[in-house]
Each structure stands twice: as C-alpha cells, then as structure tokens.
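Student: got a structure for you, letters missing:
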C-alpha cells in the first residue's frame, strides 16, 4: 500500500494535498501533478512511501528539471511507482515506462537494474547514479541533497527510516498539513 502527498511551498508556509496515484502511469504524470500544485512556480515536494519498505522524494522547482531521491533502490525497483523513479535515476533507455507489467500494489518483482551504490563515506557526492557495474543496491539512489536548502540535510535524509515522511515534514515545518491529508 502506498501513501503519497504533495507539499507546495507558499508565502505562508506549506500546503499539503493527497496525491492520487491512480492516474499516474508515467513519471511525467507525477511531475505534472506536482507542477499543477505549485503556487507561483515555487517548490513542490512529492512524497511517496510504500509501507515503510522505501520512500521517495521528488522535488519540482518551476520549470527546472525535477530532482529525485529513493531511500531503498532495490525495494523501490520491485514496486510499480518506485520502479518509475529508479528507472529515471538509472537513466533507463526504455521508452516505455508504463505500469502495465507491474502489480500496482507493489508486490510483483520487476527486472533487476544495475547501478553503483551510494557510499555514506563520500559526502562530496552530489548524486547517486548508475555505472552498470553492480546490481540495484538495497540503499539510497538519487540526489540526497535535494532538500538541503529546505532544512533536511543529505545526512539526515540518508539516515531516515520508519516514518520517514513525517520526519521530513517535521524538518520542513509541514507536519500538521501532512498529517491532515494522511
């Protein structure tokens, strides 16, 4: 089971909305949802989690390219919505990111991708990405610094587990609005 929400930054703080994933078949659908929630092209953070197995963060700032982070690439790659994120982060050449091959409850195993794992010892690494040399790691994938300027440091993001979305919302000052849509 998934939980997904959008947090849109406004002049008065954060506004939260429940993100309905039923209409999301492609990653571009998710990005379009985030952009439509933006107030004056300000930052929108899409948060997705699957029953504490993994969480994902997508940050959209106006028309800039979205930034992505997944807490556990291996677990995410075996779920429908997580596989969209991991494929994007891996730079998959597949044109077809449709979800029809995956069970939308996230239980069916997908095809294993190959990437390099993020090293906690390499604090200067801006993004975690793939070289094609190793199987999907059971650790993080993406840009762990995507929330640094919003109060969630990359070290804190990498250390999150359990109820990670609540901890992110707490750091952003958006706990109440996120809990209202949960």
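Tutor: Looks like it arrived, so ask away. It should be emphasised that the depicted structure is a prediction, and the values quoted were computed from it without experimental measurement.
Student: drop to CA atoms for contacts and neighbour counts, all remaining ones
Tutor: Will do.
Student: and the helices in this structure?
Tutor: Secondary structure of the chain (DSSP state H): helices at 27-37, 73-77, 80-90, 154-159, 164-172, 175-181.
Student: how close does residue 17 sit to residue 169?
Tutor: 13 Å (CA to CA, to the nearest Å).
Student: and here is the other one:
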C-alpha cells in the first residue's frame, strides 16, 4: 500500500495535503506538483512510502532543483512511484545507460568510521522491475535533505520504513497535520 503527501512550510507552520501520483510520470511533474502547493516559494516536502518496503522524500525549495532521498533504492526500483524518484542523475548514470556505475554510488548504508561489509557486491544488486536495470539495495540520495529541519543524516539512515514519515513529521512539528491526511 502506498501513501503520498505534501508538506508545505508556511508562516503559520506546516500544511499537509494528500496527493494522487497517478498522473505524475517524471520527477519534473512531481516538482511542479510540489511547487503548486506553495504560495511563497517556501519549502515543500513530498513524502512517499510503500508500507514495509521503502520511503522517499523529495524537497522542493522554490525554483531550485528538487533534492531526493530514498531509503532503499532496490525496493523503490520495483515500484512505479519509486522509479519516478530514481533518476539517472541520482543513480549515477548517463541517460540511456543500462547499468549504473556501481562504484560511484554510496548505497551501503554504512556511516563514517564503520567498516564496510566485504561480501560480494553482486549480492546487493537487484534488477529494476520495469527496466531490467541493476540497482543496489540501500539508501540513495541527499542524506542531508532534512538536516536544517532537524533530521540529520544519522537519524535519517536509522528510520524504520514502517513509521519513517510519522517520525519525520514529528521532528518537523507537523505530525498532527500529516495525520489528518493519512
């Protein structure tokens, strides 16, 4: 089951609205949808989750390029909504490439100072359902996407997919407004 909502920052706090992603085909469409929710070019967060599998955050600040974080790239690659977020740029590949440059991606989820697992990297590669492309499992994107709002990289990386959006909203002071659209 999927859930998607927009959180728009206003002078009075956060406003939430649920959103249908059926007509959204690209990240540009999603960014446009987010910009429509903001009257003053304030920050808008698009929160997307697939229950028990993955969550994603897209941050749009005015006309700036959207910033993206996905908790599990491989799980999202098997989802039509997740594939919207997994752009060529985010995956570190040129448009039209079949396989991302796996060495350039930081998808292992380890934090600075923690040893990486020396197992064969092929164990962490999962094929995308629609495209047949290989995508590593694990977090991908801008890990500092919410740092200035109170959710730093370490906190973001340990969020459980089951309750991540609620925990993010709690830190933002938007839990009640998010719950109204859930």
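Tutor: Yes, it's here. Since the structure is predicted, the reported quantities are computational estimates derived from the model, not experimental observations.
Student: you'd agree residue 93 of the second structure is up against residue 105?
Tutor: No: taking contacts as CA atoms under 8 Å, residue 93 of the second structure lies outside contact range of residue 105: 9.8 Å.
Student: thought residue 142 of the second structure was touching residue 66?
Tutor: No: checked against CA under 8 Å, the pair residue 142 of the second structure and residue 66 is beyond contact range at 10.2 Å.
Student: those two - which one has more neighbours?
Tutor: residue 66 (20 against 16; other CA atoms under 10 Å).
Student: excluding its backbone neighbours, what's nearest the more buried one?
Tutor: Once flanking residues are discounted, residue 66 of the second structure sits nearest to residue 60: 4.8 Å by CA to CA, 6 or more residues apart in numbering.
Student: so who does that neighbour touch?
Tutor: Contact partners of residue 60 of the second structure, counting by CA atoms under 8 Å, 6 or more residues apart in numbering, are 31, 34-35, 43-45, 66-67.
Student: distance of it from residue 139 of the second structure?
Tutor: As judged by CA to CA, residue 60 of the second structure and residue 139 of the second structure stand 19 Å apart.
Student: next, the contact list for residue 23 of the first structure, please.
Tutor: Each residue near residue 23 of the first structure by CA under 8 Å, 6+ apart is listed here: residue 29.
Student: could you rerun that using 10 Å?
Tutor: 29-30, 33 (CA atoms under 10 Å, 6 or more residues apart in numbering).
Student: still on that earlier bit, okay, and the common contacts of residue 142 and residue 66 of the second structure?
Tutor: Shared contacts of residue 142 of the second structure and residue 66, defined by CA under 10 Å, 6+ apart, are found at 57-59.
Student: from the residues you listed, which is closest to residue 78 of the second structure?
Tutor: residue 57 (17.0 Å; CA to CA).
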